[in-house]
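Participant: coordinates only, sequence not included:
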């Protein structure tokens, strides 16, 4: 539901219980003015064109903007077109550290994500829009979770937070999508468009562990989740997590968790057992 702002009769103020997400593709003349702002946070991620946000602030392609509650909202199309995804939302308390972005004007915060992160932010916000219109009873929560994913990707680009090189983010995402595949340093370096030596050095410098140690941890964490949530045989879980030798998997799993896979499942595993 939308309400007219009594202080600004021509402005429409969203009334948001948890989340209101959408996509606008506006031409010349599009403008919004809310002197008192809104009670929620407003996230805008520009896909194409340029938006003008007042105070000399602009949002071009790939720019992600966050407006704090109670901040004057004076934005619109800067030139011929402004195509953007948006979300009015009330954050959970544990999201607040994710909203500490660099300020470009009072109450207006911005990030300029790298290409890969911008693509992931676009994908997550698009899912937030899609799930909001879902007929599923879980649609609102799915939309809210997609927004959290967008904010987490934004956090990877926040200079106030620990940042990762965009090329390393591509490699890390590749690892998570291909646990059963070849995750050698050569493959990951190729995914990042870096030489093997440069990739290995940059990865250890920014992530804190060598690439192969990171891959093993990811595989072991995935195996632990499968042991907790499924009743599948240990050998099948080892294969799904990218271990071709079940005995080697059991040895590394014990070193990682302090328990054999069977002990781990017995002590911390699924209630299905």
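Facilitator: Arrived safely, thanks for sending. Note that the structure is predicted; figures quoted are calculated from it, not measured. Residues are numbered from 1 along each chain as shown.
Participant: CA only for contacts and neighbour counts going forward, please
Facilitator: Fine.
Participant: What ranges does the stretch 151-273 of the chain have for its helices?
Facilitator: For the stretch 151-273 of the chain, the helices defined by DSSP state H, counting those that start in this stretch cover 166-177, 185-191, 196-207, 211-229, 234-240, 246-257, 261-268.
Participant: Adding mean neighbour count, write those helices out as a markdown table.
Facilitator: Below are those laid out as a markdown table (neighbours: other CA atoms under 10 Å):
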| stretch | mean neighbour count |
| --- | --- |
| helix 166-177 | 17 |
| helix 185-191 | 18 |
| helix 196-207 | 16 |
| helix 211-229 | 19 |
| helix 234-240 | 19 |
| helix 246-257 | 16 |
| helix 261-268 | 16 |
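Participant: shouldn't residue 69 be in contact with residue 34?
Facilitator: No. In this structure, residue 69 is not within contact of residue 34 by CA atoms under 8 Å, at 11.4 Å.
Participant: Put this next to the previous one:
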């Protein structure tokens, strides 16, 4: 059943276990919200088909309208709800572990704090996406015996009168892989056809992002531990530092140094998760010259100092 704000106003809502593929379609009215102060253990994919939603992850937020795919990575506090002023929010959602190749396709759409907004998807592609989500919901129900169920339409998956749609959990290996294949087609279609236009952190819709700014952003993401400065990043794309900083902030909704800090903290978190390197070495590898500063900003972002963050993951 969908979680409603009038039942659990700001309570923490647990996410599905990370090893499962869980898919559903909701049609929610104002007052609906989900709050996870600890984030989720899995990735969350949302695709809006009507109305609007407001999704917040860490310090980054975006408004999602019809045709927008918004993806929230794991491990960052998040909250999502019907957007203020919207009469409803109709959306498909999927909790799962993302395939490695998907993160490469989503990276150009990263806004910060593991929040990706792939928007807007052309109207001509949306029918095919609707079919892919319906197929995913049907495949998730397959037990492995007989033929998989027929693809479910949006009408079958839920209605406004019911206040939400059914949820399917793909338990079997075949059902899980079929569902993930449908989701992979969704990621491919949206990232291949979407244009760079997004609403983030209060910024208005943007007609596009300068290729030089995208190159600088990709350079930060590829090597966050490097000694980047506004001057070196600007020189790399043949812009003056002042012009570069202005364009970067205007088009991406955050400053170059804020983007660099976000990338370094994310890199540090991944090192803490995947390695046994001492915290001091991770700080250096992530580009922090002061262990004290690293510990302070890491705690501000993830709610615990680096050592405690790692210990919590191990537990």
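Facilitator: Received the coordinates, thanks. Please read these numbers as outputs of a predicted model, since none were measured by experiment.
Participant: Dump the helices of the stretch 151-273 of the first structure to a markdown table, plus distance to residue 94 of the first structure.
Facilitator: Below are the helices of the stretch 151-273 of the first structure laid out as a markdown table (distance: least, CA to CA, whole Å):
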| stretch | distance to residue 94 of the first structure |
| --- | --- |
| helix 166-177 | 23 |
| helix 185-191 | 32 |
| helix 196-207 | 23 |
| helix 211-229 | 23 |
| helix 234-240 | 32 |
| helix 246-257 | 27 |
| helix 261-268 | 26 |
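Participant: Out of these, flag the one nearest residue 12 of the first structure.
Facilitator: Evaluated with CA to CA, the helices of the stretch 151-273 of the first structure place helix 166-177 nearest to residue 12 of the first structure, the distance being 37.9 Å.
Participant: In the second structure, which residue range corresponds to the closest one?
Facilitator: Per the alignment by TM-score structural alignment, helix 166-177 of the first structure matches no residues in the second structure.
Participant: Could you check how far that helix is from the centre of its chain?
Facilitator: Per CA atoms, centre = their mean, to the nearest Å, the displacement of helix 166-177 of the first structure from the mean C-alpha position of its chain is 13 Å.
Participant: which residues of the second structure fall in strands?
Facilitator: For the second structure, the strands defined by DSSP state E occupy 21-28, 33-36, 43-57, 60-65, 69-72, 78-82, 89-96, 110-112, 115-118, 167-170.
Participant: tally of neighbours for residue 145 of the second structure?
Facilitator: 6 (other CA atoms under 10 Å).
Participant: circling back to that earlier point, ok, which of the helices of the stretch 151-273 of the first structure comes nearest residue 62 of the first structure?
Facilitator: Comparing those by CA to CA, helix 166-177 comes nearest, at 13.8 Å.
Participant: what helices or strands is the closest one leaning on?
Facilitator: Under the contact criterion of 3 or more CA pairs under 8 Å, 6 or more residues apart in numbering; DSSP states H and E, helix 166-177 of the first structure touches helix 115-132, helix 185-191, helix 211-229.
Participant: Of all the ones you listed, which one is nearest residue 169 of the first structure?
Facilitator: Minimum separation from residue 169 of the first structure across those (CA to CA) falls at helix 115-132, 7.6 Å.
Participant: Kindly name the residues of the second structure that line up with the closest one.
Facilitator: Going by TM-score structural alignment, helix 115-132 of the first structure sits over residues 123-140 in the second structure.
Participant: buried residues in that stretch?
Facilitator: For stretch 123-140 of the second structure, the neighbour count (16 or more other CA atoms under 10 Å) marks 126, 129-140 as buried.
Participant: Please identify which two of those residues are farthest apart in space.
Facilitator: 126 and 140 (21.0 Å).
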